[in-house]
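>>> Quick one: sequence and predicted model below, then my questions.
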Amino acid sequence: MTRAAAFFDLDKTVIAKSSTLAFGRPFFQGGLINRRAVLKGAYAQFVFSLAGVDAAQMERMRSQITAMTTGWDVAVVHDIVQETLHDIVDPLVYAEAADLIETHRAAGREVVIVSSSGAEMVGPIGEMLGADRVVATRMVTRDGRYTGEVEFYAYGENKAAAMREVAAERGWDLADCFAYSDSVTDLPMLEAVGHPTAVNPDRALRKVATERGWPVLEFNRPVSLRARFNGARTPVVTSAAVGAAVAGLAWYARRRTLRPLPAIVDAPVVPLPGRRRRRGA
């Protein structure tokens, strides 16, 4: 049993984009969202890459999750993520993050991905990265479908609480553990360990890191990991989740500094295009 671990936030810390938004196109192709939502997702990714988020915006995202995912088939979401994971996420992983993960594993520390996204995404991504376990948002399912209710939201203080729970289970001393994140909303997560580091920090987190003398890292080289983690282990999902990958499409677009986009919660689902029948056939 190891005595320490390294906890990694996911979006803009390990991967260059939002894991929530990255699966927009595959979900469209699977018939879960419409074309309008895909276009908004592309715009929202651009907005997400420019700045961080605050607590109010994260709360709006949770509201979008409960509305968007209600009634979705769990098996369909799982299959889409599994089939498209490497094409969608593999090219987005920062080389610097991959090196850091390998360094911690070589030092005998377990690697834990801690993300507000759902385990249908975070679990497979963690496996690809060679993480030992993941902590993610948990939503309620009934009869194989998402009810839209959030059972556990892996955000803010909840992340820190989950980390303390895992540490107690594994016998880790958090004073010897490491944590990495880009957002000031993850301040409780960073404060929970003895070795916090800000990665690609938003303005508020950069200020805190400077005041407290925390290390600040800049990751900017996304690379493919197909050859790097061939021996990756399947991580333990500490807080399983649904997190519907496109739940935050409208939320991310509603930046205070940019013109709001229309909500997509009530937009109709566009069926997958089929082949046109030939005239006379």
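Done, it's in. What you are looking at is a predicted structure, and each value in this text was computed from that prediction instead of being measured.

>>> CA only for contacts and neighbour counts going forward, please
Noted.

>>> Tell me, how many residues neighbour residue 105?
Using other Cα atoms under 10 Å, residue 105 has 17 other residues around it.

>>> quick one: secondary structure of it?
Of the three states, residue 105 takes helix according to DSSP: H, G, I helix; E, B strand; the rest coil.

>>> Spatially nearest residue to residue 70, not counting backbone neighbours?
Excluding the flanking residues, the one nearest residue 70 by Cα to Cα, 6 or more residues apart in numbering is residue 148, at 4.3 Å.

>>> so who does the one you found touch?
Contact analysis of residue 148 by Cα atoms under 8 Å, 6 or more residues apart in numbering lists 65, 66, 67, 68, 69, 70, 71, 139, 140.

>>> what about the third one, neighbour count?
By that I understand residue 67. Neighbour tally, residue 67, other Cα under 10 Å: 17.

>>> Over to residue 7. Which of the three states is it?
Going by three-state DSSP: residue 7 is strand.

>>> how much space between it and residue 177?
Separation of residue 7 from residue 177 (Cα to Cα, to the nearest Å) stands at 8 Å.

>>> So between these two, which is more surrounded?
Using other Cα under 10 Å as the criterion, residue 7 and residue 177 rank with residue 7 on top: 27 against 20.

>>> OK, contacts around the more buried one?
Residues 111, 112, 113, 114, 177, 178, 179, 180 are the ones in contact with residue 7 under the rule Cα under 8 Å, 6+ apart.

>>> Looks to me like the first one is in a strand.
Yes - with three-state DSSP as the criterion, residue 111 is located in a strand.

>>> residue ranges of the strands in the stretch 151-281 of the chain, please?
Ranges of strands within the stretch 151-281 of the chain are 178-181, 195-199, 216-217, 236-239, based on DSSP state E, counting those that start in this stretch.

>>> Presented hereafter is structure B, for comparison with structure A:
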Amino acid sequence: MPHDVPRPPAAGAGAAFFDVDNTLMRGASIYHFARGLAARDLFTTRDLLRFAWGQTLFRVTGSEQPEHIDAAREAALAFVAGHGVADLVDLCEEIYDDSMADRIWEGTRRLVQHHLDAGQAVWLVTATPVELAQIIRKRLGLTGALGTRAETIDGVYTGRLNGDLLHGPAKAEAVDALAREKGWDLAVCSAYSDSSNDLPLLSLVGKPHAVNPDGDLRRYARTHAWPVHDFRRHRQTLKAAIPVTLAGAAAGAVAIRALRRRGTP
């Protein structure tokens, strides 16, 4: 049975880590960002379809094959290469307010608030570019955000990543490093995700939760007696999870091409 809002630990004990796509937000944040760019005539339908096919395999299958990781990395690089950080942040803020703010799952918002009310730190942990993750964090009043980072020189993106995409095991590594820096005991920390790709992160903490889970994560959570929260209505779990995953995987390169085109005279 799905669980209601969990009772959090005592104030100051540990932290809570939330995935973004389909955990905190309906659909994928980068997809909604790409749609915002489309509404501003910054890319074509052809761009969207081309990107959708390439990125869907990586996201839907959860494949860790090198060629899929490389494709995702290349997309993330193209997303920002040659453009100013300030320009990207301005776009993120505008599009979040216009078309993303109302896509936050109310149930997950309550989970977040419960941790905040208990005096705990709440961090986003997502493969989405950190600039977009930071906008979401600020708008929701959260503590911090970990996301995919691109290298900058003099306020302009170079087209190289600082480290790897924050996906799968990389999320767990980033959270482990953050916990050591902050002095948190991961045994009393919580983590929330919709995807079996995040099992390394979920298994790292003492209080893992599955939110709107895909089939593999739902089965794993039930086997291990993890709380399961499903805030989707009037749709079967599998039917809901796959299109959202497709959309999330699909949008990054579209946004990438859009930003590159935006910088073209």
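Cool, got the structure. Quick caveat: nothing in here was measured; it's all calculated off a predicted structure.

>>> Once they're superposed, tell me the TM-score.
The TM-score (TM-score structural alignment, normalised by the length of the second structure) is 0.75; 234 aligned residues with a Cα RMSD of 3.4 Å.

>>> follow-up on the earlier one: the aligned residue in the second structure for the residue nearest to residue 70 of the first structure and residue 167 of the second structure: what is the separation?
Counting by TM-score structural alignment, residue 148 of the first structure lines up with residue 159 in the second structure. Look at residue 159 of the second structure and residue 167 of the second structure: by Cα to Cα, they are 19 Å apart.

>>> How about residue 52 of the second structure?
Going from residue 52 of the second structure to residue 167 of the second structure by Cα to Cα gives 18 Å.

>>> Repeat that for residue 94 of the second structure.
26 Å.

>>> can you check residue 115 of the second structure too?
When distance is defined by Cα to Cα, residue 115 of the second structure is 24 Å away from residue 167 of the second structure.

>>> try residue 136 of the second structure
Look at residue 136 of the second structure and residue 167 of the second structure: by Cα to Cα, they are 18 Å apart.

>>> repeat for residue 92 of the second structure
From residue 92 of the second structure across to residue 167 of the second structure, the span is 21 Å (Cα to Cα).

>>> Same check on residue 187 of the second structure?
In this view, residue 187 of the second structure and residue 167 of the second structure are 22 Å apart by Cα to Cα.

>>> which one of those two has more residues nearby?
Applying other Cα under 10 Å to residue 187 of the second structure and residue 167 shows that residue 167 carries more neighbours, namely 22 against 12.

>>> list the contacts for the more buried one?
Shown in contact with residue 167 of the second structure (Cα under 8 Å, 6+ apart): 126, 127, 197, 198.

>>> Which secondary structure state is assigned to the first one?
When you say that, I think you mean residue 126 of the second structure. Put simply, residue 126 of the second structure is strand when judged by three-state DSSP.

>>> if we can go back for a sec, can I have the buried ones of the contacts of residue 148 of the first structure as a PyMOL selection?
Selecting only the buried entries of these in PyMOL, with 16 or more other Cα atoms under 10 Å as the criterion:
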select buried, resi 65+66+67+68+69+70+139+140
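
>>> now, which of the contacts of residue 148 of the first structure lie within helices?
The helices, defined by DSSP state H, take in 65, 66, 67, 68, 69 from the contacts of residue 148 of the first structure.

>>> Give me the aligned partner of the third one over in the second structure.
When the second structure is aligned by TM-score structural alignment, residue 67 of the first structure is paired with residue 78.

>>> what's the closest non-adjacent residue to that match?
In space, and not counting its chain neighbours, residue 78 of the second structure is closest to residue 256: 5.3 Å by Cα to Cα, 6+ apart.

>>> Now for the one you found: which residues touch it?
Applying Cα under 8 Å, 6+ apart, we find residue 256 of the second structure in contact with 75, 76, 77, 78, 79, 80.

>>> Which of the residues you listed sits closest to residue 249 of the second structure?
Of all these, residue 249 of the second structure sits closest to residue 75, with 10.5 Å by Cα to Cα.

>>> so which strand or helix has the closest residue to that closest one other than its chain neighbours?
Spatial nearest neighbour of residue 75 of the second structure, chain neighbours left out: residue 253 (5.0 Å); criterion: Cα to Cα, 6+ apart. Using DSSP states H and E, residue 253 of the second structure sits in helix 237-262.

>>> Determine how far that helix lies from the middle of the whole chain.
Chain-centre distance of helix 237-262 of the second structure: 12 Å, with Cα atoms, centre = their mean, to the nearest Å.

>>> Check stretch 131-146 of the first structure too.
Its chain's average C-alpha position is 13 Å from that of stretch 131-146 of the first structure, according to Cα atoms, centre = their mean.

>>> what ranges do the helices span in the stretch 151-281 of the first structure?
Counting by DSSP state H, counting those that start in this stretch, the stretch 151-281 of the first structure has helices at residues 157-170, 187-191, 203-212, 249-253.

>>> Distance of the alignment partner in the first structure of residue 21 of the second structure relative to residue 122 of the first structure?
Here residue 21 of the second structure is matched to residue 11 in the first structure, going by TM-score structural alignment. Residue 11 of the first structure is 10 Å from residue 122 of the first structure, where distance means Cα to Cα.

>>> Which of the two has more residues huddled nearby?
residue 122 (30 against 23).

>>> Show me what the more buried one aligns to in the second structure.
Looks like residue 122 of the first structure aligns to residue 133 there (TM-score structural alignment).

>>> Residue 193 of the first structure too?
In the second structure, residue 193 of the first structure lands on residue 205 (TM-score structural alignment).

>>> Contacts only, for that match.
Contacts of residue 205 of the second structure (Cα under 8 Å, 6+ apart): 186, 187, 188, 189, 190, 191.

>>> any idea which of these is closest to residue 61 of the second structure?
Nearest to residue 61 of the second structure among the contacts of residue 205 of the second structure, with distances taken as Cα to Cα, is residue 191, at 22.0 Å.

>>> check contacts around that closest one.
Counted by Cα under 8 Å, 6+ apart, residue 191 of the second structure has contacts 16, 17, 18, 201, 202, 205, 207, 208, 209.
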